[in-house]
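Chemist: Sequence unavailable; structure follows:
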């Protein structure tokens, strides 16, 4: 059953809703969604079916979605990964099959028209994007949907990088992008979500959702923290690299940056999100 308590996760509008929400939310019409998959390197999920509408998040190649409506070159969808609902460009979607077999483990990699690094590339795939590998040709995977990816930049689907803080460190310097969740641009919760997903952990999209869903709250205070602890503000989240240093995608640096936690706490309290609301520790065995 879809979540009906959070509009971001609820596939319901006054005129149309997921048939599973019939009797839960009011709508003029209910439909059973159709499965589809993102077949472009990345694509914006917007809050309205307009190119100039705000960016809520991004989907990447291999993401499964449920399509409830396609109209005027936009599809109204729910992303399977985190349940987010919004509008994707219709042209970004294709058949569910073939299912992905590998995902990109490099920050980004190129798709070539042939297994040859000297050929002009067709596109790039970001960290976490997934593809169906049809066959190995030398040092490259031939993609089922066309093109070739260097095999050394990909791992089998399900491979986990357990040190999610190490993934975050690889992303230092990535530009800040509201709604971004690729290695070309990230926001604070997009950074956390991407790093946890690369570690094989399920993670909600937004900071407030992450604060409710992830880990166990630590006692108030900034002492005794350890690598991997999550620090939350009202509307912001960062990740501890050790007892003293915080890594976060933020508008102050306009990038993923590392800084002393106490300096960040003092600045954020005055200039943006106020006081820390909680610090949460993830179960290492989860």
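Modeler: Great, that's in hand. Model, not experiment: these values are computed from the prediction. Residues are numbered from 1 along each chain as shown.

Chemist: going forward, measure contacts and count neighbours with C-alpha atoms only.
Modeler: Fine.

Chemist: for the helix or strand encompassing residue 266, which positions count as buried?
Modeler: Taking DSSP states H and E as the definition, residue 266 sits inside helix 261-271. Buried residues in helix 261-271, counted by 16 or more other CA atoms under 10 Å: 261, 264, 265, 268.

Chemist: Then stretch 216-228?
Modeler: By neighbour count with 16+ other CA under 10 Å, stretch 216-228 contains the buried residues 216, 217, 225, 227, 228.

Chemist: does the third one really touch residue 243, like I thought?
Modeler: Yes: contact between residue 225 and residue 243 holds when scored by CA atoms under 8 Å: they sit 4.7 Å apart.

Chemist: ok, now how distant is residue 141 from residue 147?
Modeler: Separation of residue 141 from residue 147 (CA to CA, to the nearest Å) stands at 8 Å.

Chemist: and the angle from the very next helix or strand once past the helix holding residue 266 to helix 261-271?
Modeler: Using DSSP H and E, the helix or strand that follows helix 261-271 towards the C-terminus is strand 276-281. On the basis of axes from the mean of the first three to the mean of the last three CA atoms, to 10 degrees, strand 276-281 is oriented at 150 degrees to helix 261-271.

Chemist: The structure to be compared is supplied as follows:
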């Protein structure tokens, strides 16, 4: 009997699968996959190889992926960051290359063709995008065929440990299902981005995060504190203090701050039901 695996994290189709899954899934052929890196500023990862397929998540510049197949302009991949599987635009990928040296720490910045702010920009880069810096030119870092303002970046080893503070920087960011850039975020994308900036691993989806992040707390919101996570069936948020929640949500269509009690009442009445889990790192 074929093993039941989470399709979001399983690089397998009827015609091709990861070599490591041999004996666990059925496929016409098994391949090792080849390392690649995202060379676009950001790239949508979709559940099907179609531009109108649903958005599952987004990869950022510098993200490592394993490539299994390319056809009709789409690449069948697995993201190294969280193991998510899906289809990226094939032209968003390049050779694996060297490991990134820096990442973007500003909410948003630009890639310029020259170290000159008056030049037309090549790309918009989001918080968390990773760069391979090859040189410096005045106030700019040379990277990826262009230049980025140096004070908008930091070495990858430098982290922002207060992930709740990072979340506060994102208040007002529009809600986007599957989004994980500062142009648009969903609830679990917000958490993953903020934890990534803190140097902490985090799965992609809310149900995965509810199982994996930190340790479970008794199901009593009275004992929460800054940095704790609150989960519903299909939604999650982050506590700023004992009474205040920040979350990307469809009610506000943005990253918003509100009293936890108000969110719990509204969500139970109109969307995801009762709180299902509390976690603490």
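Modeler: Yep, it's here. Everything quoted here is computed from the prediction, not taken from an experiment.

Chemist: sorry, back to before: same for the helix holding residue 266 of structure 1, what does it pack against?
Modeler: strand 245-250 (3 or more CA pairs under 8 Å, 6 or more residues apart in numbering; DSSP states H and E).

Chemist: which part of structure 2 lines up with the strand it packs on?
Modeler: Under the alignment (TM-score structural alignment), strand 245-250 of structure 1 falls on residues 244-249 in structure 2.

Chemist: Measure the mean distance from the matching stretch to structure 1 post-superposition.
Modeler: If you overlay the two and look at stretch 244-249 of structure 2, the average distance to its match in structure 1 is 0.2 Å (mean CA distance after the TM-score superposition for structure 1).

Chemist: and residue 23 of structure 2, how many neighbours?
Modeler: 10 (other CA atoms under 10 Å).

Chemist: Now do the same for it: its match in structure 1.
Modeler: By TM-score structural alignment, residue 23 of structure 2 lines up with residue 23 in structure 1.

Chemist: The nearest residue to residue 138 of structure 2 once chain neighbours are set aside: what's it in contact with?
Modeler: Distances taken as CA to CA, 6 or more residues apart in numbering place residue 115 nearest to residue 138 of structure 2, at 7.7 Å, with adjacent residues excluded. For residue 115 of structure 2, the contact set (CA atoms under 8 Å, 6 or more residues apart in numbering) comprises 137, 138, 139, 140, 146, 147, 148.

Chemist: Drop anything exposed from those residues.
Modeler: Among the contacts of residue 115 of structure 2, those classed as buried by neighbour count (16+ other CA under 10 Å) are 140, 146, 147, 148.

Chemist: contacting residues for the equivalent of the second one over in structure 1?
Modeler: Structural correspondence for residue 146 of structure 2 with respect to structure 1 (TM-score structural alignment): residue 147. The contact partners of residue 147 of structure 1, taken as CA under 8 Å, 6+ apart, are 111, 112, 113, 114, 122.

Chemist: What is the burial count for the third one?
Modeler: Looking back up the chat, that one is residue 113 of structure 1. Taking other CA under 10 Å as the criterion, the count of residues near residue 113 of structure 1 is 17.

Chemist: Can you tell me what it aligns to in structure 2?
Modeler: That one, residue 113 of structure 1, aligns with residue 113 by TM-score structural alignment.

Chemist: give me every residue that touches its match.
Modeler: Applying CA under 8 Å, 6+ apart, we find residue 113 of structure 2 in contact with 119, 120, 121, 122, 145, 146, 147.

Chemist: And the helices in structure 1, which stretches?
Modeler: 164-170, 188-198, 207-213, 261-271 (DSSP state H).

Chemist: Now do the buried residues in stretch 51-68 of structure 1.
Modeler: For stretch 51-68 of structure 1, a neighbour-count test (16+ other CA under 10 Å) marks 55-68 as buried.

Chemist: I meant to write stretch 16-23 of structure 2 there.
Modeler: 16, 17, 18, 21.

Chemist: related to what we said a few turns ago, out of the buried residues of stretch 216-228 of structure 1, which is nearest to residue 11 of structure 1?
Modeler: Nearest to residue 11 of structure 1 among the buried residues of stretch 216-228 of structure 1 is residue 216, at 29.5 Å by CA to CA.

Chemist: Double-check that closest one against residue 280; I have them as touching.
Modeler: Yes: using CA under 8 Å, residue 216 of structure 1 makes contact with residue 280 at a distance of 5.1 Å.

Chemist: which neighbours do the two share?
Modeler: Counting by CA under 8 Å, 6+ apart, nothing touches both residue 216 of structure 1 and residue 280.

Chemist: how near is residue 235 of structure 2 to residue 206 of structure 2?
Modeler: In this view, residue 235 of structure 2 and residue 206 of structure 2 are 6 Å apart by CA to CA.

Chemist: intersection of neighbour lists for these two?
Modeler: Joint contacts of residue 235 of structure 2 and residue 206 (CA under 8 Å, 6+ apart) are 187, 188.
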